[in-house]
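Undergrad: Okay, here's the prediction I keep looking at, along with the sequence it came from:
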Amino acid sequence: MTPIRPRRSALYMPGSNARAIEKAKTLAADAVIFDLEDAVAPDAKAEAREQVCAAVQAGGYGKRELVIRINALETPWGEADLAAAIAAAPDAILVPKVSSAETLAAVGLRLRKFGAAERTRIWAMIETPLAILRAESIASAAHDVDTRLSCFVMGTNDLAKDTRARLLPGRAAMLPWLMGALAAARAHGIDILDGVYNGLSDRQGFRAECEQGRDCGFDGKTLIHPDQIAAANGIFAPSEGEVENARTIVAAFAQPENAGKGAISLNGRMVERLHAEMARRTLALAEAIGERSA
């Protein structure tokens, strides 16, 4: 099994805010996304780029996954952002407005040209109608070693803007697009993070949307405020009951009498080997979260 890196919570931090960049060192988020795009005014982008890249290079963030969201390549800042991010060598570079696999191929060429560190991966924002229609093609870029694609990030606010769909409780209009992107990600072996929740004071609504994202199969949620971290971390982690059930299933299939069986009866229900695979992943995720917390 490929090693699992918990991505329960991925907090956006404005790249122009030095205090926020420093504060991220103390927060319990699994990933910190230093934002050079939406959160930064045009006249502050160059300074934010320098500040973020210096912070990433200096380190001090422990086991947190560090991600730099650049501006789109076609903007006046995109090329400089990408070159600087490559030099800073974060865990990942988040590319916005990815509407085709060709965008990722162009990023891949620059990764090779500028000698990007092997550890640096590419995350892709899925936030346009074309991205939804081409999600499978975009996800398939993960098989091109140059693109280094490892994660989709849903941009639900931009999707709502471009489609004119309303972001209502339950996200009925958004669910087909969310699940289509998720299916594409899973088909090509990459992670996928749910979009942000805008209601900062609506804790019940936030929890409900996290639970919906977890039940749909997302690996975690992107966040816009530190107060959202604890809930996301708890909801996207296996519960104690799920961990105990996973241990029971793995142990049952490890018994010699079950070695050649494709399915067994366990505590009054039928359990297949696919459930054992799911159980092993649950245990691996719980272990990775434990190591992250330590």
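TA: Good, I have the coordinates.

Undergrad: okay, CA-based contacts and neighbour counts for the rest of this
TA: Fine.

Undergrad: got a list of what the most centrally placed residue in the chain touches?
TA: Nearest to the geometric centre of the chain sits residue 193, at 3.8 Å (C-alpha atoms, centre = their mean). By C-alpha atoms under 8 Å, 6 or more residues apart in numbering, residue 193 lies in contact with 7, 151-154, 218-222.

Undergrad: can you do 6 Å?
TA: Counting by C-alpha atoms under 6 Å, 6 or more residues apart in numbering, residue 193 touches 153, 218-221.

Undergrad: What of residue 64?
TA: So residue 64 contacts 30-31 (C-alpha under 6 Å, 6+ apart).

Undergrad: Count the residues that sit near residue 138.
TA: 27 (other C-alpha atoms under 10 Å).

Undergrad: do residue 80 as well
TA: Residue 80 has 16 nearby residues by other C-alpha under 10 Å.

Undergrad: Now do the strands in this protein.
TA: 9-14, 31-35, 65-69, 92-95, 121-126, 149-154, 191-194, 220-223, 263-266, 269-272 (DSSP state E).

Undergrad: Just to check, residue 101 is in contact with residue 138?
TA: Yes - with contact defined as C-alpha atoms under 6 Å, residue 101 counts as touching residue 138 (4.5 Å).

Undergrad: and the comparison structure, right after this:
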Amino acid sequence: MTDAILRPRRSVLYMPGANERALEKAKTLPTDALILDLEDSVAPDAKPEARKRVAAAAASGEYGYREVAIRVNSPGTPWHEDDLRAAAEAGPDAVVVPKVDSAATVHAVERALEAAGAPDRTAIWAMVETPRAMLDARAVAAASERLRVLVMGTNDLAKELHAEHVPGRAPLLTGLSLALLGAREAGKVILDGVYNDVTDESGFEAECVQGRRFGFDGKTLIHPRQVEVCNRVFAPSPEEADKARRIIEAFEEAVAEGRGVVTVDGRMIENLHVDDARRVLALAEAVSGR
């Protein structure tokens, strides 16, 4: 396990970069991470001013434990290069890059950030949101040590596939699985995409549960009202944490006694179960003070 995986990213909230009140409100929200957005939420004529505001916010150090990322405009747009330079100078925790569908794109972003003086701690979070990105997810995820997180762009993926948004997300499951396989094979974090209907609380919770069961580390969000449910679903429950402790204790006791087999709640425990229990317990401890 790495620090990148253990750092809680249950809830990752997009905040519009052109909205000063939203950037201020974000300092009080119980989200694990923030994405200060320069892309979809900002009109073209407002982008230069939003860039200055977001860079200042990211550099302020006023967001406490929250991980702060800047989403730049996608490669090939008129704003991309200026966004990368401003982000590099601000030195956020991460730069979120839309429309990443190849290792070459990752390398280009990495070179631009380094040329602009980005600190080593500033990671790349790659948004994967096209059929090509799904098919090449492993190459994207493995392209750079600076790339630490994949972010699902499910709205764009559905658009590219001509698919409908339906409960259970059947049209997207192949893409979600491919991206997860690529991320895990490369040892990277992966975040689920957004849920568009902020009034549908039961549908949102169901999708959070689905995402956690799939193996996502957390979910990107479009509204503060989604944070509480997301944090709860993607955190180990007290019962899960207690079981993880019992698995670790039983296994360590068996090893000390020279026994090769141990059971907990009637189930045989192996090394892989202990590793998972340690991950669960580490995450529970990491989120307990938030």
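TA: Nice, I can see it. These numbers come from a predicted model, not from an experiment.

Undergrad: can you give me the helices in the stretch 151-290 of structure 2?
TA: Here the stretch 151-290 of structure 2 has its helices, by DSSP state H, counting those that start in this stretch, at 154-161, 173-185, 201-214, 227-233, 238-256, 271-287.

Undergrad: Give me the residues contacting the first one.
TA: The list of residues contacting helix 154-161 of structure 2 from outside it, by C-alpha under 6 Å, 6+ apart, reads 129-130, 193.

Undergrad: Residue 189 of structure 2 -> structure 1?
TA: Mapped onto structure 1 by TM-score structural alignment, residue 189 of structure 2 lines up with residue 191.

Undergrad: Next: residue 177 of structure 2.
TA: When structure 1 is aligned by TM-score structural alignment, the residue opposite residue 177 of structure 2 is residue 179.

Undergrad: Count the neighbours of the residue nearest to that match when sequence neighbours are not counted for me.
TA: Using C-alpha to C-alpha, 6 or more residues apart in numbering and skipping residues adjacent in sequence, the residue nearest residue 179 of structure 1 is residue 216, 7.3 Å away. Applying other C-alpha under 10 Å, we find 14 other residues in the vicinity of residue 216 of structure 1.

Undergrad: Over to residue 117 of structure 2?
TA: Residue 117 of structure 2, neighbours per other C-alpha under 10 Å, totals 15.

Undergrad: what sits against residue 203 of structure 1?
TA: Counting by C-alpha under 6 Å, 6+ apart, residue 203 of structure 1 has no contacts.

Undergrad: quick one: the residue mapped onto it from structure 2 from residue 187 of structure 2, how far?
TA: For residue 203 of structure 1, the aligned residue in structure 2 is residue 201 (criterion: TM-score structural alignment). Here the criterion is C-alpha to C-alpha, to the nearest Å. By it, residue 201 of structure 2 lies 32 Å from residue 187 of structure 2.

Undergrad: Now the terminal residues of stretch 35-42 of structure 2, how far apart.
TA: 13 Å.

Undergrad: Sort out which residues of it are buried, please.
TA: For stretch 35-42 of structure 2, burial by neighbour count (16 or more other C-alpha atoms under 10 Å) applies to 35-39, 42.

Undergrad: Please apply the same query to stretch 235-245 of structure 2.
TA: For stretch 235-245 of structure 2, a neighbour-count test (16+ other C-alpha under 10 Å) marks 235-236, 241, 243-245 as buried.

Undergrad: what's the counterpart of residue 43 of structure 1 in structure 2?
TA: By TM-score structural alignment, residue 43 of structure 1 lines up with residue 45.

Undergrad: What of residue 119 of structure 1?
TA: In structure 2, residue 119 of structure 1 lands on residue 121 (TM-score structural alignment).

Undergrad: That match and residue 146 of structure 2: what is the separation?
TA: From residue 121 of structure 2 to residue 146 of structure 2 the distance is 8 Å (C-alpha to C-alpha).

Undergrad: The two: who's more crowded?
TA: residue 146 (17 against 11).

Undergrad: right, and that one touches residue 125 too?
TA: No - Residue 146 of structure 2 is beyond contact range of residue 125, at 8.7 Å (criterion: C-alpha under 6 Å).

Undergrad: Among the contacts of residue 193 of structure 1, which one has the most neighbours?
TA: Counting neighbours by other C-alpha under 10 Å, residue 221 comes out on top of these with 29 neighbours.

Undergrad: residue in structure 2 matching that residue?
TA: In structure 2, residue 221 of structure 1 lands on residue 219 (TM-score structural alignment).

Undergrad: wait, what's in contact with its match?
TA: 11, 191-192.

Undergrad: Also residue 262 of structure 1?
TA: Contacts for residue 262 of structure 1 (C-alpha under 6 Å, 6+ apart) come out as 272-273.

Undergrad: Repeat that for residue 188 of structure 2.
TA: By C-alpha under 6 Å, 6+ apart, the neighbours of residue 188 of structure 2 are 148-149.

Undergrad: Quick check: the gap between it and residue 221 of structure 2.
TA: For residue 188 of structure 2, the distance to residue 221 of structure 2 - C-alpha to C-alpha - is 20 Å.

Undergrad: Residue 270 of structure 1 pairs with which position in structure 2?
TA: Structural alignment places residue 270 of structure 1 opposite residue 268 in structure 2 (criterion: TM-score structural alignment).

Undergrad: Nearest residue to that match in space, please, no chain neighbours.
TA: Per C-alpha to C-alpha, 6+ apart, closest to residue 268 of structure 2 is residue 262, 5.9 Å.
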